[in-house]
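Participant: Only the shape, not the letters, is given here:
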């Protein structure tokens, strides 16, 4: 069949244009690497997955996120600063090793419930942004881990029960508190904790109910005491050069996805906490709530120097910010 030149042009013109547009879209597609220590079965692992999906959706497929798990959490700050990775999800206490102000959310008893933790975050958010900017990074979003409590092989009533206790913790602040209580604390990632649970060398863990359920701590430590000790943040931060290299549509999509995940994540935490308490009891764990008064008193006494130490490490501006938040708290 012979096609007339005009008809051939009419047919091939749109096809050619479609091909050019597809090629243009393909060329505009970008992939960002994101480092996280949390697997898909964890709360923050699920949030990272949702974030990736939101980014792809908001950018209409021109922006993708590729997860990486080969970078240790303690290296995330430098890796993101130097452009080794584009995005990192890092526990606030780990960031505090390099930038002390990030230890704010894990200060003991500063935020006594999720509403207070959110107000504290909003108060500190501009300062988080400023400090990350100094590291050639930008804050994308932050979400709270549910309140830290105490998983243990045996019920713990006071500091005497913690003497010499081999216990897993997540940052230096809590390590110092546990040392003051006479325990034997170790800062351990979940990957490093697993074999120690199997061989029985760790007898307790300071983490959230959610963290314990995800790691199946109830198989080794069937008691969970609700201390409401602290609600550390998971900070998602990004190399500024990587962000600036994106086109405007991709930047808008990324920030829109980050905002949506942050809003939804904070709103869902209370429901998740209640569901977790039901789950841990269904798995045979004992929920101890409220915590014994003597244990709370001993934790408060052991924690005071952590707050004092934090104040010595940060600037006058940072201390004033904490005091501003404390002054705004309703009477309990």
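Facilitator: Here it is on my side, so go on. Just so it is clear, the structure is predicted and the values come from calculations on it, not from any experiment.
Participant: Only C-alpha atoms from now on, for both contacts and neighbour counts.
Facilitator: Noted.
Participant: and residue 220, what does it touch?
Facilitator: Residue 220 makes contacts with 153, 197, as judged by C-alpha atoms under 8 Å, 6 or more residues apart in numbering.
Participant: quick one: it from residue 147, how far?
Facilitator: Look at residue 220 and residue 147: by C-alpha to C-alpha, to the nearest Å, they are 21 Å apart.
Participant: what's the answer for residue 88, then?
Facilitator: In terms of C-alpha to C-alpha, residue 88 sits 22 Å off from residue 147.
Participant: and what of residue 307?
Facilitator: Distance, residue 307 to residue 147, using C-alpha to C-alpha: 18 Å.
Participant: okay, the two: which has more neighbours?
Facilitator: Shown here are residue 307 and residue 147; by other C-alpha atoms under 10 Å, residue 147 has more neighbours (25 against 17).
Participant: another structure for you, compare them:
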């Protein structure tokens, strides 16, 4: 572990301890267990709102004996790529973890982000249904348990100029989330820049980037209409978060509380998926109201993008052998 990461961990731990102290001062100390939940998304984001719903349900079901305090907007000092390790090492007991930011720890979590592998909510549901048991095993070997998983709306491409052909992407300095995105957009002739969410709007404001690939939700969160003019709904990449709890924290609960929390997570996950679908429709409408022109890729453009994507699927299966059985079963299920 590098010195920098140690320092970050100490800072995050101090923030968690401070949050716990504040909670004690406001009467939360009466609860037998309080978990501080790390979330990088802002308070108004639909994922954060889902987590608040979950926390409220847990408090009610356990008569206040288990409380989850949701700290949005990165308030606990943890960045997205640190989340899997942070929950594993109990820097926080529970966290919102974006799968494709964890590939440095567990490459399998980059599977859903393969270009055009699972471009729709329905496709992603099939893929996760096949992969979920394996994800549970990966979480367990990282000393944590997955409580629920929720998708982001599909990844669009925001630009200053319309994108109608691959050539229109040439030279665009486009923000991407992970190495998969970098490789994909490099192959398309763009100039990808990997940036965490917190650096996207400053990058647009300073001209470091002039394009972004992200969801409709993030486009609204970032007021993209102040910087960009077009959103092409490529839906080129699936993306999901998982809410994981550290196994030591989990096992410290009574069996009754564990069963109640598992039941809540199972009951709420389908509703959270519906919230994601509704979020996409709502946020696209907001983007359009604020002057963003929303387009769909033509069949010709989509086929060109798939031609670039398919070799990346095979390469991923070679590099991450544990993914092959899952991907091949998924492709057979969806008839590709």
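Facilitator: Okay, I see it. Just so it is clear, the model here is predicted, and its values are computed rather than measured.
Participant: need the contact list for the equivalent of residue 88 of the first structure over in the second structure.
Facilitator: By TM-score structural alignment, residue 88 of the first structure lines up with residue 95 in the second structure. For residue 95 of the second structure, the contact set (C-alpha under 8 Å, 6+ apart) comprises 37-39, 83, 87, 243-245.
Participant: Go through those and flag which are in helices.
Facilitator: Counting by DSSP state H, those place 83, 87 in helices.
Participant: By neighbour count, which of the contacts of residue 95 of the second structure wins?
Facilitator: Counting neighbours by other C-alpha under 10 Å, the top entry in those is residue 38, with 31 neighbours.
Participant: Identify the residue of the first structure aligned to that residue.
Facilitator: In the first structure, residue 38 of the second structure lands on residue 35 (TM-score structural alignment).
Participant: try residue 128 of the second structure
Facilitator: The alignment partner of residue 128 of the second structure in the first structure, by TM-score structural alignment, is residue 121.
Participant: Determine the number of other residues adjacent to its match.
Facilitator: By other C-alpha under 10 Å, 21 other residues sit near residue 121 of the first structure.
Participant: Now it: closest residue in space, sequence neighbours ignored.
Facilitator: In space, and not counting its chain neighbours, residue 121 of the first structure is closest to residue 105: 7.7 Å by C-alpha to C-alpha, 6 or more residues apart in numbering.
Participant: Correct me if wrong, but the one you found is in a helix.
Facilitator: Yes - with DSSP: H, G, I helix; E, B strand; the rest coil as the criterion, residue 105 of the first structure is part of a helix.
Participant: surely it meets residue 235?
Facilitator: No - taking contacts as C-alpha atoms under 8 Å, residue 105 of the first structure lies outside contact range of residue 235: 10.8 Å.
Participant: which residues do these two both contact?
Facilitator: residue 92.
Participant: how big's the offset between the longest helix belonging to the second structure and the first structure?
Facilitator: Scanning the second structure for the longest helix, with DSSP H as the assignment, gives helix 255-289. Overlaying the first structure shows helix 255-289 of the second structure at a mean distance of 2.1 Å from the equivalent residues (mean C-alpha distance after the TM-score superposition for the first structure).
Participant: which helices and strands sit right next to that helix?
Facilitator: helix 46-61, strand 144-151, helix 216-221, strand 293-295 (3 or more C-alpha pairs under 8 Å, 6 or more residues apart in numbering; DSSP states H and E).
Participant: tell me, the second one lands on which residues of the first structure?
Facilitator: So the one you mean is strand 144-151 of the second structure. Residue span in the first structure matched to strand 144-151 of the second structure, by TM-score structural alignment: 137-144.
Participant: on average, how far is the matching stretch from the matching bit in the second structure?
Facilitator: In the superposition against the second structure, stretch 137-144 of the first structure averages 0.8 Å from its aligned positions (mean C-alpha distance after the TM-score superposition for the first structure).
Participant: For the residue nearest the centre of the first structure, list the residues it contacts.
Facilitator: Geometric centre of the first structure, nearest residue: residue 234, 1.7 Å, by C-alpha atoms, centre = their mean. Contacts for residue 234 of the first structure (C-alpha under 8 Å, 6+ apart) come out as 44, 89-92, 142-145.
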